[in-house]
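*Asks:* I would like the atomic coordinates for the input below:
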Amino acid sequence: MPRRPRREGRPRVARRGPALAARPPLAVPHASRLRSGPVSRRPAAVGEVLTSVDWGRWSVILLKPDCVRRGLVDTVLERITAAVSVSVRGQMDVTVTDWQIHVHYWDLLVGADWFDCSVPACLRKMYVGRQVAVALAHGPAGTPRLVRDLLGHFDPARATKGTLRGDLGTDSLAAAQAEGRLVENLVHTSDDAAATCRDFGTWYGAKRHHLLTP
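*Replies:* Coordinates of the predicted model:
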């Protein structure tokens, strides 16, 4: 049977299927503006939950596997709070995953050609499956720099006395290079406000944004 010709100018109308159910609000509402309280909607963009935080008043403290192994977690945190006007909260233990340490040390991966060892392999060996502790420092504007100035040189052998690595560090870059590994230097803190936001997402995740209420 011949097909009936379609009339010119008459648009085709797609058949409608069953209406899709509206998405329910998230079980844990996200806050697009932490100061004005949570809202029960999905964030419009990746990272939106954390964009309104004044990150210049926060720093993420990562107490590395050697710090945990040597039982220095409390000592390091007490020295930080004694030296600068910050409070420490949100302390928790974390078993490091592959993605966390690679996001955290993205700069080492970008500059991997400058190292004598395989950076991805060294990061996995040093961190993945091992326990670290993390904590949040909160204080005045410029907190990331205030806390970071307490650390000392990344090579404990070159860190000045009075700094955390200078007083408590036992490793050296020379020893690490001779053994084909990364140097153990106890503690990392966020470089600046932008790094604090990234570090919080890496180690805490947006679902713990309630910890950021001063």
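
*Asks:* From now on I want contacts and neighbour counts done on CA atoms only, so please keep to that.
*Replies:* Fine.

*Asks:* you'd agree Val88 is in a strand?
*Replies:* Yes. Assignment of Val88 by DSSP: H, G, I helix; E, B strand; the rest coil places it within a strand.

*Asks:* residues in contact with it?
*Replies:* Leu77, Thr81, Ala135, Leu136, Ala137, His138 (CA atoms under 8 Å, 6 or more residues apart in numbering).

*Asks:* Three-state assignment for the fourth one, please.
*Replies:* Read that as Leu136. With three-state DSSP as the criterion, Leu136 reads strand.

*Asks:* Isn't it up against Trp58?
*Replies:* Yes. Using CA atoms under 8 Å, Leu136 makes contact with Trp58 at a distance of 6.8 Å.

*Asks:* Tell me which of these two has more neighbours.
*Replies:* Each of Leu136 and Trp58 has its neighbours counted (other CA atoms under 10 Å); Trp58 has more, 30 against 22.

*Asks:* please give me the structure for this one as well, since I'd like to look at both together:
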Amino acid sequence: MTTLLHYSGGERDLKSYPRLFCFYPYKGCRISRCSVYFLFYILTTKYSSMNHKQERVVIIIKPDGVKRGLTGEILRRLEQRGLKIVALRLFQPTRQQMDDHYPKDEKWIARLGEKTLNTYEKYGYDAQNELGTTEKLEIGKMVRGWLIDYMTSIPLVKAIIEGSHAVDAMRKLAGNTMPALAEMGTIRGDFSVDSAAIANREKRAVHNIIHVSETPEEAAHEIEHWFAPEEIFEYKRSDEE
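*Replies:* Here you go, the predicted structure:
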């Protein structure tokens, strides 16, 4: 009788694993008696690395983060999490660079405007009176302009962070993009209480400390946009050796 080992990636015949890790005969082997040894084998071989996804993600520490001297604290937190810095630089972005950084797709811009309109409605503000329009696309263009103004106001810190599931890990560390909604223990939750409502009334971008790529695909685009190949380094952390 063939005994199968069930694990997150599917099923495997026990006979496909080295006998070294089984202290009982295969014939009539009971999975409950062998599972500990085979689990150890799985965790220390390629089967455990099927979902071990090494990624890179771009972070940009925004003006409020730089001005408040939070760069060191942010880098400390991500390194403490087990992520690795493979590129790091203080730089002054141009308006053209920031314009190319943010999507120019009208659907994306309209969604930005819709979020702003929803915020005005939620807090009882009159968008027509304060912005001169209720058109999503027009408002989105305004907000995009506020972002570019904000991100070019002073030098920023840009970095490429590498690690297992780096995009998700870094976004969890950063917290909700609206600091007022971010949980304590996250970067935004600990260091900012800004909100869309306040920012919209003051006609500026939300001060949320840090930009983090949303997806691996976006990260790849941002790496190409913000970094030259010679600025990116390969090395092993002590826990990788």
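
*Asks:* What lines up with Asp93 of the first structure in the second structure?
*Replies:* Residue pairing (TM-score structural alignment): Asp93 of the first structure is matched to Leu90 of the second structure.

*Asks:* no no, Ala175 of the first structure
*Replies:* So Ala175 of the first structure corresponds to Ile198, using TM-score structural alignment.

*Asks:* And for Met126 of the first structure?
*Replies:* So, by TM-score structural alignment, Met126 of the first structure is matched to Tyr150.

*Asks:* repeat for Val60 of the first structure
*Replies:* Under the alignment (TM-score structural alignment), Val60 of the first structure maps onto Val58 of the second structure.

*Asks:* With Thr213 of the first structure instead?
*Replies:* Checking TM-score structural alignment: Thr213 of the first structure goes with Glu234.

*Asks:* Against Pro155 of the second structure, how distant is its match?
*Replies:* Noted for Glu234 of the second structure: a distance of 26 Å to Pro155 of the second structure, by CA to CA, to the nearest Å.

*Asks:* Show me which of the two is the more surrounded one.
*Replies:* Neighbour count, other CA under 10 Å: between Glu234 of the second structure and Pro155, Pro155 has more, with 17 against 8.

*Asks:* mind listing what the residue nearest to the spatial centre of the first structure touches?
*Replies:* With distances taken as CA atoms, centre = their mean, Asp199 lies nearest the centre of the first structure, 1.9 Å away. If you count contacts by CA under 8 Å, 6+ apart, Asp199 of the first structure has them with Val60, His104, Ser190.

*Asks:* One more: Leu150 of the first structure?
*Replies:* Counted by CA under 8 Å, 6+ apart, Leu150 of the first structure has contacts Ile80, Ala83, Thr163, Leu164.

*Asks:* hmm, try it at 10 Å
*Replies:* If you count contacts by CA atoms under 10 Å, 6 or more residues apart in numbering, Leu150 of the first structure has them with Arg79, Ile80, Ala83, Val84, Gly162, Thr163, Leu164, Arg165, Gly166, Thr189.

*Asks:* With Val187 of the first structure instead?
*Replies:* 61-68, 72-73, 76-77, 132-134, 148, 151, 154, 164-165, 169.

*Asks:* and if you look at Thr160 of the first structure?
*Replies:* Leu151, Gly152, His153, Gly166, Asp167.

*Asks:* Pick out whichever of those sits closest to Glu179 of the first structure.
*Replies:* His153 (20.2 Å; CA to CA).

*Asks:* so how far is Ser192 of the second structure from the counterpart of that closest one in the second structure?
*Replies:* Aligned counterpart of His153 of the first structure in the second structure: Asn176 (TM-score structural alignment). Distance, Asn176 of the second structure to Ser192 of the second structure, using CA to CA: 11 Å.

*Asks:* Next: Val212 of the second structure.
*Replies:* Val212 of the second structure is 16 Å from Ser192 of the second structure, by CA to CA.

*Asks:* Looking at the two, which one has more neighbours?
*Replies:* Legend: neighbour count by other CA under 10 Å for Val212 of the second structure and Ser192, higher for Val212 (22 against 18).
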